[in-house]
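Trainee: can you look at this prediction? I've put the sequence above it.
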Amino acid sequence: MQTAADLMTKRFLRISTEHNLKEALALLLYGEQHKAETAAIAVIDEQGNLAGILTPECVVAGLSGLNAHLSQEALSEAVERNYSLTVGQVMKKGIPTATKETPLSELLLYMRTGKHECIPVIEESSVIGLVYVSDLFKQVAQLALTEEDQGIQM
């Protein structure tokens, strides 16, 4: 039985609740340029514990002020005004967590019951890995497809 320990990404981006959105944006762009997973970033509080998850969607919503009906000029002004918001103000909170022993079936349940880009894996109150949706997809695909199926050409 596959567990979170088997599926988790051990090298992942982290950011503090106190960083501002300009810094978060720079980290996301850095991650993209260096082929790091940027669907979700672990947000760590002052004690080093998981505080939440930051997604590109959180950053865009925070920078734009959640207003979809802005002109280009008004959007630029909103972005400049909102650069100083902190990660702690816009991150997703209350994200389910897993331990290294959490089975694949439970991880899939977490993903189905909420819109979660990843599930943080916690050990002694520290984040030791992230299980991304893409990790779960690859595992389920491996279970569902035979070697012959995996070579299908379209």
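Mentor: Ah, there it is.
Trainee: C-alpha from now on. contacts and neighbour counts both.
Mentor: Fine.
Trainee: so how far is D149 from the residue nearest the centre of the chain?
Mentor: When the chain is reduced to its mean C-alpha position, the closest residue under C-alpha atoms, centre = their mean turns out to be A40, at 1.5 Å. Relative to D149, A40 is positioned 30 Å away (criterion: C-alpha to C-alpha, to the nearest Å).
Trainee: re earlier: contacting residues for the residue nearest to the centre of the chain?
Mentor: By C-alpha atoms under 8 Å, 6 or more residues apart in numbering, the residues touching A40 are I53, L54, T55, P56, E117, C118.
Trainee: below is an additional structure, to be compared with the one above:
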Amino acid sequence: MKARDIMVSDVPVITASATVAQAVQMLKDNYGDESFINAAPGLVVLSERGGLAGILTPLSVITALIGEAAMTAAEKVDESFFSKRCEAIKALAVSEIMERQAISVTEDARVADIAELFVKHRFQRLPVVKGNRVIGIIYRSRLLFAMTEKMTG
């Protein structure tokens, strides 16, 4: 079995120059309902040339929202904390908070090799590329189900 057999080809993408506010809206539009409550949402971030630049995950945005650890506990508890942080980061470029993920696989990558990458790097998703272009994404759950197909029939 190869990457092409288990990848999802309908990949939500955003450019590195898009704003964090645009990215959050795209995450809401693509993953905001209850059916995705246990999903591993994220956006593939493309460079201006269309190649893989990184991944934007909910954790990327949460990390940016929390900000510098220098905030006092009292400030973090204040109800206006996240409103202020939203204002502070909403116009940032996605490239400023994304995870730079240089690791991807080709559509011919073997499932065993993909599994090793997931375990070694603790990925939740892995882009699939053809040349310089992102053509799909493999989610950890799809990998698991492909590997255990014989277990469940």
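Mentor: Noted; the coordinates are in hand. Since this is a predicted model, take the numbers as computed values, not measurements.
Trainee: related to what we said a few turns ago, counterpart of the residue nearest to the centre of the first structure in the second structure?
Mentor: Using TM-score structural alignment, the equivalent of A40 of the first structure in the second structure is G42.
Trainee: same check, this time on E80 of the first structure
Mentor: When the second structure is aligned by TM-score structural alignment, E80 of the first structure is paired with E87.
Trainee: and for P120 of the first structure?
Mentor: Aligned counterpart of P120 of the first structure in the second structure: P127 (TM-score structural alignment).
Trainee: average offset of the helix or strand hosting that match relative to the first structure?
Mentor: Assigned by DSSP states H and E, P127 of the second structure belongs to strand 125-130. On superposition with the first structure, the average gap between strand 125-130 of the second structure and its aligned counterparts reaches 0.8 Å (mean C-alpha distance after the TM-score superposition for the first structure).
Trainee: which neighbouring elements make contact with that strand?
Mentor: On a contact count with 3 or more C-alpha pairs under 8 Å, 6 or more residues apart in numbering; DSSP states H and E, strand 125-130 of the second structure meets strand 105-106, strand 133-139.
Trainee: in the contacts of A40 of the first structure, find the pair that's most separated.
Mentor: Checking these against each other with C-alpha to C-alpha, the farthest-apart pair comes out as P56 and C118, at 13.0 Å.
Trainee: got any residues that touch both of those two?
Mentor: Common contact partners of P56 of the first structure and C118 (C-alpha under 8 Å, 6+ apart): A39, A40.
Trainee: okay, these two: which has more neighbours?
Mentor: For P56 of the first structure and C118, the more surrounded residue by other C-alpha atoms under 10 Å is C118, and the numbers stand at 27 against 17.
Trainee: got a list of what that one touches?
Mentor: The contact partners of C118 of the first structure, taken as C-alpha under 8 Å, 6+ apart, are A39, A40, M111, L130, V131, Y132, V133.
Trainee: wouldn't the fourth one be in contact with P120 here?
Mentor: Spelled out, it's L130 of the first structure. Yes - the pair L130 of the first structure and P120 passes the contact test of C-alpha atoms under 8 Å, sitting 4.5 Å apart.
Trainee: any chance of TSV for the contacts of C118 of the first structure, columns distance to E46 of the first structure?
Mentor: Compiled in TSV, the contacts of C118 of the first structure are given as follows (distance: C-alpha to C-alpha, whole Å):
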residue	distance to E46 of the first structure
A39	23
A40	19
M111	28
L130	20
V131	23
Y132	24
V133	27
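Trainee: highest neighbour count among these?
Mentor: Within those, L130 tops the neighbour count with 28 neighbours, counted by other C-alpha under 10 Å.
Trainee: residue in the second structure matching it?
Mentor: L130 of the first structure maps onto I137 of the second structure when the alignment is built from TM-score structural alignment.
Trainee: T102 of the first structure too?
Mentor: Taking TM-score structural alignment for the superposition, T102 of the first structure sits opposite A109 in the second structure.
Trainee: thank you, goodbye.
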